[in-house]
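Asks: okay, sequence plus prediction incoming.
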Amino acid sequence: MADVLNTATRRVKLQFDKQGNPYFESVKSPDSFKQRALCVNPPHNVIPVIFVPGIMGTNLKLADNKGAAWAPPNGTLEGIGAATKGTFQDPAERQVLFDPNNTEVNPDGPCQVPDSLFWLTTAEAKRRGWGALHQDSYHPILQQLEISLNDQYSLPGRPQAHGNHPLPEIGMLSHLAGSSTPPPQAPGYNRPPDYASIAAEAVKAWNTQPRAL
């Protein structure tokens, strides 16, 4: 086995328990293996970032668990299937499916966080509401927000020789680095946008969730 410097580290993924407390999982290694586990604990202060999608990018379901009303397709095959299905729907049927009085946000849409995001798991992303948003349209943006707001490097976990460069300052948020964590919240919506109400509901939901950050 090649020699490993005493300063070498491997990033360990941040996770949260049911009470919102951060924790890390790792494995034991022999004393001869000098690489250390790097656990980056998030700051205590939380500044929720409210990401509001377009209405066509929100997964909707019929009230009373009567099935999906609108599920934007992900990928080419799903897109072809959605277009084919739509050709057989008449205007009256579409009006029922898109009536905000008969539908509600569906938070159980596709959601998968890559392992390269060391400070976020799929379960935590779903808790923040990411599953309510169209995966192809918005999840790459949300993942980039996680990187830009919560890590000082563009490709966390990779060496700088492979293009992992420090991120430039992010305007007024740069002075908060290291003192606060801004977790992007992603509430979908089912009516013409009332941004004040959406933001207030997201902040209320966050505050009622016990956390120990």
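Replies: Right, received. Where do you want to start? Numbering: from 1, shown residues only.

Asks: please make it C-alpha for all contacts and neighbour counts, starting now.
Replies: Will do.

Asks: how about the strands in this protein?
Replies: 9-11, 14-16, 22-24, 36-38, 45-46, 49-50, 60-62, 68-70, 103-105, 180-181, 184-185 (DSSP state E).

Asks: what packs against the third one?
Replies: For strand 22-24, the helices and strands in contact under the criterion 3 or more C-alpha pairs under 8 Å, 6 or more residues apart in numbering; DSSP states H and E are strand 14-16.

Asks: off-centre distance for the strand it packs on?
Replies: Distance of strand 14-16 from its chain centroid, counting by C-alpha atoms, centre = their mean, to the nearest Å, is 13 Å.

Asks: buried sites along the longest helix seen in the chain?
Replies: With secondary structure taken from DSSP state H, the chain has its longest helix at helix 135-150. Using 16 or more other C-alpha atoms under 10 Å as the test for burial, helix 135-150 gives 135, 138-139, 142-143, 145-150.

Asks: which pair of those residues spans the longest distance?
Replies: Q135 and N150 (21.0 Å; C-alpha to C-alpha).

Asks: quick check: the residue positioned nearest the centre of the chain vs I80, distance?
Replies: For the chain, the residue nearest the mean C-alpha position is A125 (4.1 Å; C-alpha atoms, centre = their mean). Look at A125 and I80: by C-alpha to C-alpha, to the nearest Å, they are 28 Å apart.

Asks: now swap in A71 and tell me
Replies: From A71 to I80 the distance is 13 Å (C-alpha to C-alpha).

Asks: just S179 next, same as before
Replies: For S179 relative to I80 (C-alpha to C-alpha), the value is 47 Å.

Asks: go on, N41?
Replies: The value you get for N41 to I80, if C-alpha to C-alpha is used, is 44 Å.

Asks: also P53?
Replies: Distance, P53 to I80, by C-alpha to C-alpha: 23 Å.

Asks: which one's more surrounded, those two?
Replies: Per other C-alpha atoms under 10 Å, whichever of P53 and I80 has more neighbours is P53, with 18 against 12.

Asks: for that one, which non-adjacent residue is spatially closest?
Replies: G188 (6.4 Å; C-alpha to C-alpha, 6 or more residues apart in numbering).

Asks: if I read this right, G131 contacts V113, doesn't it?
Replies: No: G131 sits out of contact with V113 when judged by C-alpha atoms under 8 Å, with a separation of 10.9 Å.

Asks: ok, second structure coming up, stack it against the first:
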Amino acid sequence: MDSNKSRSYHRPVWDDNGRFHFELTPQPKGKNHVSVCLVPPEKVIPVIFIPGVMGSNLKNEGSEVWQFSFRSLKKWLFANAEKRKKLLDPKTTMVDDRGKIVNDGADGKKFPSRRKRGWGCAFYKSYGEALDRLQYLLSDDDILTDNYFRKEQLQTARQRFTGVRIGDEQAEQVLTEAETVHGHRFLYPLHVFGYNWLQSNADSAALLGTYIGEVLEDYQGRLAVNKVILVTHSMGGLVARHYSEIMNGQENILGIVHGVMPDLGSPAAYRRMKTGERGITGIIIGDNAEKLMPVLAQSPGPLQLLPGTAYGPGWLRVEGSGSRQSLPLNDPYQEIYLNKTDWLRLCEQDLLLDDTQTEWESYQDRIKIDARKFIEELNGKYHPQTWLFYGVSANNPSDAYLTWKERPALRPALRPALQLVPVMGYPEPSSPTYRYDAGKTFELISAGTPGDGTVPVTSIRTTSPHIRGVLATNIDHEGAFAVTPVDRSRSVYSDLSDALMFTVRSVIKIVQQVPAP
């Protein structure tokens, strides 16, 4: 370098059209000055995040019904079954994009605002901070520019990931230096596809196709490739796969990263119908069958989370005095979901409200048409560039199977204190955990097997010619995309979860298909 030359570095300035220029100050000729313009990547590969069940904000007749706000959540504290069924009706609810957003202006003019990119659709408690961090990690090439203006040279997240192995994963999943360099040649605006998780995932998949078309149109002239990358959480993975593999959307998708996807369905869907939801979410959406069953029975989306045929037999067990039973033997739809007489059936007609016979017939159609067709048709089908992570911790007990376990008989005078559910005509009050049949009391017991607290390991298929990378890690279901690790002492980086690291790294692996601009 010529020591007689003065040198200045200039950052790119982005305009309203997503184009950049440089603002230079003229220098006298005699100063022999060199202005260095730091050219950023300019070709775009959009990344679209697809939330899970209960992960998109909903409204009904313009009013918030599912959003992380006091005004929304207070509606549920004292809501009875009738009100819940009315407010959470898939036919009258729609996506609400007015939710809270972290750092809306953080991306400047490089991309449209985060609200325009759909971030307001995402349920803030589950995704607010995660989306912000994910976008930061995908945009960490700014660090390379900033290094010209400071003495201490920092690494981008992708540079930190290079050569790093998470746990026992396969060596080919590790980023090489060349892959990292190639990944820095593109921009990755993060979008959110909010959808009505009460309606059929097939309907949501059709809307996803429309949304992908709109996103690609927004970046015409800037695209590195006329495709997007999808990042999904839980049920959002089923939406993405249905669009990709059943609706011929594969040609618009460069690759998919799935997080905690209930690939084969989960017995937890049965448990919710019979006992309500657990924890704080249960207080809101319904903590017993009387409150929650009328909502779920009318909602195709949650019903499509039930275990399909590929999950295998025997995940619903009955243990009584001197007897054992395991279902399904072959067909979970006929034996459990459409069963109208056995006390361990999925749906209680008497709890469906309104005209219960009409509601039962509609529920049957949802199982036969919406659930069965959707689940079985999707079995084993994946995009050719599929990457996925899932939870395997014993500290997040999950429902690989469920057991109706007989409890000791009680005197009739004590039964109301247990609040037994009415079964086969026994007029007992409702309860989230107990069943009473032919003089016997049964409690629904979770298996407590390893998983993420909702999806057990047995719900995940990890081998397929189309699955390129897999990470088994310690995460809980709702917080799968949490920013910080569950156990800092066992994570590769104490400030970043293995799941987020895997997600960003998988995006860069997927991008290797795209030629350098």
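Replies: Arrived safely. Not measured: the values here are computed from a predicted model.

Asks: which SSE is immediately downstream of the helix or strand harbouring E443 of structure 2?
Replies: Using DSSP states H and E, E443 of structure 2 falls within strand 440-446. Next helix or strand after strand 440-446 of structure 2 toward the C-terminus (DSSP H and E): strand 449-451.

Asks: which helices and strands does that following strand pack with?
Replies: With contacts taken as 3+ C-alpha pairs under 8 Å, 6+ apart, strand 449-451 of structure 2 sits against strand 386-391, strand 393-398.

Asks: read off where it ends up in structure 1.
Replies: Aligned by TM-score structural alignment, strand 449-451 of structure 2 falls on no residue of structure 1.

Asks: what do you get for stretch 418-428 of structure 2?
Replies: Under TM-score structural alignment, there's no match for stretch 418-428 of structure 2.

Asks: identify the residues contacting G118 of structure 2.
Replies: Residues counted as contacts of G118 of structure 2 (C-alpha atoms under 8 Å, 6 or more residues apart in numbering) are 97, 191-194.

Asks: let's have those in a markdown table, adding neighbour count.
Replies: Below are the contacts of G118 of structure 2 laid out as a markdown table (neighbours: other C-alpha atoms under 10 Å):
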| residue | neighbour count |
| --- | --- |
| D97 | 20 |
| H191 | 25 |
| V192 | 25 |
| F193 | 24 |
| G194 | 29 |
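
Asks: okay if I get those residues as CSV plus distance to Y363 of structure 2?
Replies: Output for the contacts of G118 of structure 2, formatted as CSV (distance: C-alpha to C-alpha, whole Å):
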residue, distance to Y363 of structure 2
D97, 30
H191, 34
V192, 31
F193, 28
G194, 25
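
Asks: in these, find the pair that's most separated.
Replies: Using C-alpha to C-alpha, the contacts of G118 of structure 2 span at most 12.4 Å, a distance reached by D97 and H191.

Asks: find residues that contact each of those two.
Replies: 118-119.

Asks: so P53 of structure 1 is in contact with Q185, correct?
Replies: No: if you go by C-alpha under 8 Å, P53 of structure 1 and Q185 don't touch, sitting 10.9 Å apart.

Asks: and W360 of structure 2, that's in a helix?
Replies: Yes: under DSSP: H, G, I helix; E, B strand; the rest coil, W360 of structure 2 sits within a helix.

Asks: quick check: longest helix of structure 2.
Replies: Longest helix in structure 2, counting by DSSP H: helix 201-218.

Asks: next secondary structure element downstream of it?
Replies: Counting by DSSP H and E, what follows helix 201-218 of structure 2 is strand 228-233.

Asks: okay, that next one sits on what stretch of structure 1?
Replies: Going by TM-score structural alignment, strand 228-233 of structure 2 sits over no part of structure 1.

Asks: same question for A240 of structure 2, what's its three-state structure.
Replies: helix.

Asks: and it, what is it in contact with?
Replies: 50, 205, 208, 230, 232.

Asks: could you single out the nearest of those residues to F374 of structure 2?
Replies: Among the contacts of A240 of structure 2, and counting by C-alpha to C-alpha, the member closest to F374 of structure 2 is A205, at 11.2 Å.

Asks: how close does that closest one get to L388 of structure 2?
Replies: Counting by C-alpha to C-alpha, the gap from A205 of structure 2 to L388 of structure 2 is 19 Å.

Asks: more neighbours: which of these two?
Replies: Neighbours were counted for A205 of structure 2 and for L388 using other C-alpha under 10 Å; L388 has more, 26 against 23.

Asks: so what does that one match up with in structure 1?
Replies: Using TM-score structural alignment, L388 of structure 2 has no partner in structure 1.

Asks: same check, this time on P90 of structure 2
Replies: Aligned partner of P90 of structure 2 by TM-score structural alignment: P100.

Asks: number of nearby residues for that match?
Replies: 17.

Asks: also S72 of structure 2?
Replies: Counted with other C-alpha under 10 Å, residues neighbouring S72 of structure 2 total 17.

Asks: in this structure it contacts E64, no?
Replies: Yes: with contact defined as C-alpha under 8 Å, S72 of structure 2 reaches E64; the gap is 5.5 Å.

Asks: between these two, which contacts overlap?
Replies: Common neighbours of S72 of structure 2 and E64, using C-alpha under 8 Å, 6+ apart, do not exist here.

Asks: circling back: roughly how far does the residue nearest to the centre of structure 1 sit from Q135 of structure 1?
Replies: Distance from A125 of structure 1 to Q135 of structure 1, by C-alpha to C-alpha: 12 Å.
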